[in-house]
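Colleague: Quick one, what's the 3D model for this:
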Amino acid sequence: MEISPEVHRYILAALFLITGILHFVKPKLFTGIMPDYIPYHLMMVYVSGAAEVLGGLGILFERTQVWAGWGLILLLVAVFPANINMTVESIQKSGYTSLYSMVTILRLPLQFVLIYWVYWACLR
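Modeller: Below is the predicted model:
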């Protein structure tokens, strides 16, 4: 039995809404992983959190689903450098074999899975 794209949109919306809200509730979790070359870390955390909340809500409505889907894909691409930075810093601090480093390494390809998931559920 295949689960409909609509169900996937609800799951994705929940993921993006929860993560987006966390940007406002626990901003230090996100400012800590940002590369130094990105200015205004706290403001960028709030902007990306707002984008996640808006995108998560947007994919729930037919009228905004395509725009929100593309916005979430662009957001996932835009935050990828922070994920790379988090991985590099973890490896430098703890080595390749620490559990946290392994999780951050495995998270990198997950970003591409999320991009495809948003595309599949919202844009095809």
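
Colleague: all contacts plus neighbour counts: C-alpha atoms, from now on.
Modeller: Noted.

Colleague: And the residue sitting nearest the centre point of the chain, how far from Asn85?
Modeller: With distances taken as Cα atoms, centre = their mean, Leu76 lies nearest the centre of the chain, 5.1 Å away. Distance check for Leu76 against Asn85: by Cα to Cα, to the nearest Å, it reads 14 Å.

Colleague: for comparison, sequence B:
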Amino acid sequence: MSWDLLLMSIMYVFAGAMHFIKPKAYVKIIPKFLPQRRSLNLLAGAFEILAGLGLLFPETRTYAALFIILMLIAFLLIHFNMLRGEQFSLGIPRWILILRIPLQFILIWWAYLYI
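Modeller: I've put the predicted structure just below:
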């Protein structure tokens, strides 16, 4: 297994775990028009953990990478929502929020390498 695949796996498992460790921060950035925001947060975290673990096994790697791509595309909604104003940004500087958008496409490309 390559170091970058292991790094990607660790990154998504960690990110998913943070949904359970700091749920309030994640619920705050989920757009209010989405129902059941607490449940959506926990579901997203669980799926992120599963996808990260799925990258470790050749039998599930392609499915995990595809899911990560779809998840990152869906999460663009949250990134754009955070740009709507200070009340949505969690105090994160605007320039960081803007940089996160192209980062999503880099992460999508990285996951694509494992399809």
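
Colleague: what TM-score do we get after superposing?
Modeller: Laid over one another, the chains give 0.91 as their TM-score (TM-score structural alignment, normalised by the length of structure 2), with 114 aligned residues with a Cα RMSD of 2.0 Å.

Colleague: re the thing from before, pretty sure the residue nearest to the centre of structure 1 is in contact with Tyr116, am I right?
Modeller: No. Assessed by Cα atoms under 8 Å, Leu76 of structure 1 is found out of contact with Tyr116, at 10.5 Å.

Colleague: Next, the mean deviation of the lengthiest helix in structure 2 compared to structure 1.
Modeller: As assigned by DSSP state H, the longest helix anywhere in structure 2 is helix 58-82. Mean deviation of helix 58-82 of structure 2 from its aligned counterpart in structure 1 after superposition (mean Cα distance after the TM-score superposition for structure 1): 0.7 Å.

Colleague: Look up the counterpart of that helix in structure 1, residue range please.
Modeller: Alignment of helix 58-82 of structure 2 against structure 1: residues 62-86, by TM-score structural alignment.

Colleague: Which residue ranges of structure 1 form helices?
Modeller: Under DSSP H, structure 1 gives helices at 5-25, 27-31, 41-58, 65-78, 80-94, 99-122.

Colleague: from the ones you listed, which stretch is densest packed?
Modeller: Burial of those is given as mean neighbour count (mean count of other Cα atoms under 10 Å); helix 41-58 ranks first at a mean of 20.
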